[in-house]
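Asks: no FASTA, just this:
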């Protein structure tokens, strides 16, 4: 595990403890909290000493760190720690000159590789970093990114990305929303995909030898495994071109979908197509006909409903009937009788 990444996790954990006024964190508690955070991140035990925690605290208190202000309180001759100002957090601190220099150097490196095909995700990352770096000294924000602050799992992206590129099999403890208890699976990781502000891991399950999709926010623990890696036969560029979102129904073929779009929605649909295959076929009155070539999944159905009365399905008949059936069920929910 990388030393700087371990330090970052320890600082973040200590910051959480110092802010928590509902509990008293003695040095032994701080050690255990940091151990647990590192174990959750790396899936292995970490040897953390009092000396390391004291060293971390001194750094956090220094100007090179965040110049935190701590209170040392006593209970039965034992000392516990808490921020002098409970609302303080290192996450809200401005960057130090040292951090600014590192960030500026990092941006120069990232901007050199952002055009490469496997680094398209850096376009957004660089914009985020540039925004933070150039405006950190003000209280003004010039750009906002869509994200869910309560979503768990993003901290696992780095480990999962490394496992994919290094072709490592992972032992993942996972609990789906409909599962009463967690299960542990061996996963051959192949691809990471973000959709609707959530991240998903795609790979092959060793348990059932089938492709599987796991939302990162439902992953509880990740450990390394020594079994041989199975490569994917899926071309993920084509895989996601066939669908909207993340769900790829098994043994389902693409359909030619015909929709009619109300004139009020047409400008929006032109600039933000429902799918990469979208083609505008013509306009009659207040309705414009478009065609899509895709596999129907739950995300596509939700997308149609998200536009309400401004979209209507004309073909295929099976999709039209499915939409009508769901509308009938919705109406029944509002039946006062």
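Replies: Thanks, I have the structure now. Everything quoted here is computed from the prediction, not taken from an experiment.
Asks: contacts, neighbours, all on C-alpha from now
Replies: Fine.
Asks: show me what contacts residue 243?
Replies: 275, 294, 295, 296, 297, 300 (C-alpha atoms under 8 Å, 6 or more residues apart in numbering).
Asks: could you pull out the helices for the stretch 1-150 of the chain?
Replies: Ranges of helices within the stretch 1-150 of the chain are 3-19, 27-42, 50-61, 97-113, 122-135, based on DSSP state H, counting those that start in this stretch.
Asks: tell me what angle the shortest one forms with helix 3-19.
Replies: Using axes from the mean of the first three to the mean of the last three C-alpha atoms, to 10 degrees, one finds that helix 50-61 and helix 3-19 are set 80 degrees apart in direction.
Asks: putting a second one here so we can go through both:
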């Protein structure tokens, strides 16, 4: 393992340990933790001198000061430096670096990890900084459903949310809380000359409680949904429920029927279609009709014996 990469791995391990729920980490505990994690990666032994060098490197590279509290007998990250962590946030969000670190350890010989590298992660450090400092942001936003129309937006950023390998920004736009897919944000700028008072009374968990995926359509009503599957699909839905509101109504070895309570958004409909082999929508009626239309349109597109476009260009 290269010495530079090994040092970077140790620094990541140290920072992640000290950013955990345990506010003060005793010296021996930190040494053992880092040594164990490095041993898993075939790294060199770790001692107090090595850790002290890493502490200095962490402050130099990422602006994070690691301090020792004699009274609590433990190391901690100085939270006064919170606004200086942009470099640290960028490091943790750099999936390519993390993937490269994984590839040099022997873990890849028996663990096949699926690495996702979202193209939108370049905006996250700036958005984190804007949220922490309560600065508005301005960007150009692509409206895919409007044929790619671009509008310039100035919003008050409040939260970042990850869902199904995509990042979303929750921000106030003209006093309305909206979601913006970060992959459609362009030319992002922080308005450093302005600040706003962040609304800390938002119940962010409630925003998503009655939705599937990312919350972005509060005008859609919450409805009671009843779905039926065969036993095979039911076995999958028991291990990975569609939604936290999922309630099993029938599970007799032949039929697996569930009830849900949520907003019927496009994301939810797409989730139903992804496991539709034995799906029967019992209620509501409009959802059943919506699924029927999707099936009919798909059948019509795919039932013709001849393609309606240039086979040389479109067929495989």
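Replies: Perfect, I can see it now. Being a predicted model, the structure only gives us computed values, none of them experimental.
Asks: quick revisit: I'd like the helices of the stretch 1-150 of the first structure as TSV, with distance to residue 326 of the first structure and mean neighbour count appended.
Replies: Shown next, in TSV, are the helices of the stretch 1-150 of the first structure (distance: least, C-alpha to C-alpha, whole Å; neighbours: other C-alpha atoms under 10 Å):
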stretch	distance to residue 326 of the first structure	mean neighbour count
helix 3-19	45	17
helix 27-42	41	18
helix 50-61	55	15
helix 97-113	47	13
helix 122-135	37	15
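Asks: closest one to residue 212 of the first structure among those?
Replies: Closest approach to residue 212 of the first structure among the helices of the stretch 1-150 of the first structure is made by helix 27-42 (21.9 Å; C-alpha to C-alpha).
Asks: what's that closest one packed up against?
Replies: helix 3-19, helix 50-61, strand 219-224 (3 or more C-alpha pairs under 8 Å, 6 or more residues apart in numbering; DSSP states H and E).
Asks: make CSV out of the contacts of residue 243 of the first structure and add secondary structure, neighbour count and distance to residue 70 of the first structure.
Replies: Below are the contacts of residue 243 of the first structure laid out as CSV (DSSP: H, G, I helix; E, B strand; the rest coil; neighbours: other C-alpha atoms under 10 Å; distance: C-alpha to C-alpha, whole Å):
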residue, secondary structure, neighbour count, distance to residue 70 of the first structure
275, coil, 18, 53
294, strand, 21, 58
295, coil, 20, 57
296, coil, 21, 56
297, coil, 16, 53
300, helix, 18, 52
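Asks: in the second structure, what range does the longest strand seen in the first structure match?
Replies: Identified as the longest strand of the first structure according to DSSP state E is strand 183-195. The alignment of strand 183-195 of the first structure onto the second structure (TM-score structural alignment) covers residues 151-163.
Asks: that older thread, make TSV from the helices of the stretch 1-150 of the first structure and add distance to residue 323 of the first structure to it.
Replies: As requested, these are exported to TSV (distance: least, C-alpha to C-alpha, whole Å):
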stretch	distance to residue 323 of the first structure
helix 3-19	47
helix 27-42	43
helix 50-61	57
helix 97-113	45
helix 122-135	35
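Asks: nearest to residue 208 of the first structure, out of the ones you listed?
Replies: Using C-alpha to C-alpha, the helices of the stretch 1-150 of the first structure put helix 27-42 closest to residue 208 of the first structure, at 25.1 Å.
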